[in-house]
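K.L.:
What would the 3D arrangement of this be:
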Amino acid sequence: MYEYKFVKISVGAFSGSPKDDYQGIIHEHARQGWKLHQIFTPPLGAGGQAVSMELIFEKEVANDYMLLYDSPPCSYYLNLNLPILELTS
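P.N.:
Predicted coordinates:
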């Protein structure tokens, strides 16, 4: 099973260049175990020029876990193999 993370980067309207250091973002995510899956540039601006690009990262996760929350620097997973506790009053 894989999980995916999406990072949106704005592109300058006149320069057409990314406003953030996309290479640095890719290297940082690689250090955290993410693999660059795709760079998506939707044509949304005038004349079909991209106004943003989206870096899509992929990470393999065990089937026993489900991602609950992901916001750097913390990721929370639910272990699906843990027994369910019954609450009694």
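K.L.:
use CA for all of it now, contacts and neighbours both
P.N.:
OK.
K.L.:
ranges for the helices of this structure?
P.N.:
Counting by DSSP state H, the chain has helices at residues 22-31.
K.L.:
would you list every one of the strands in it?
P.N.:
Under the criterion DSSP state E, the chain contains strands at 2-10, 35-40, 52-60, 65-71, 74-79.
K.L.:
Most tightly packed of these?
P.N.:
Among the strands of the chain, the stretch with the highest mean neighbour count (mean count of other C-alpha atoms under 10 Å) is strand 52-60, at a mean of 18.
K.L.:
could you say what helices and strands that one packs with?
P.N.:
Applying 3 or more C-alpha pairs under 8 Å, 6 or more residues apart in numbering; DSSP states H and E, we find strand 52-60 packed against strand 2-10, strand 35-40.
K.L.:
I have a second one here; can you model it like the first so I can compare?
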Amino acid sequence: MFEYKFIQIKSKGFFTFGLNQDYHQIIRDHAKLGWRFCQIVPIEWDSQGKWREVELVLERPANWEEEAAFVFNQHQD
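P.N.:
A predicted model of the protein is given here:
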């Protein structure tokens, strides 16, 4: 069983290309908490077909804290 997290990120603006937030850093920060990047989904476009907003999809096992504690305890002597 997995749990999912969805993070919406807007584009910088009409005349600029790119996202308003550093999605690489968002993925790295969430990876430290057990989340795994699944995909990026465009959810809003402008009239020229450019992305106005995207959604990052992250997942992790629903019981990841229990699994991490078990692995940690297995290596303690």
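K.L.:
Any idea which of the helices and strands packed on strand 52-60 of the first structure gets closest to Met66 of the first structure?
P.N.:
Taking C-alpha to C-alpha, strand 2-10 is the member of those nearest to Met66 of the first structure, at 9.2 Å.
K.L.:
What lies in contact with the closest one?
P.N.:
18-20, 22, 51-61, 67 (C-alpha atoms under 8 Å, 6 or more residues apart in numbering).
K.L.:
Stretch 26-36 of the second structure now?
P.N.:
Phe37, Leu58, Glu59, Arg60, Trp64.
K.L.:
how close does the closest residue to the third one other than its chain neighbours get to Ala68 of the second structure?
P.N.:
By that I understand Glu59 of the second structure. Among residues not flanking Glu59 of the second structure along the chain, Tyr4 sits closest, at 4.5 Å (C-alpha to C-alpha, 6 or more residues apart in numbering). As judged by C-alpha to C-alpha, to the nearest Å, Tyr4 of the second structure and Ala68 of the second structure stand 18 Å apart.
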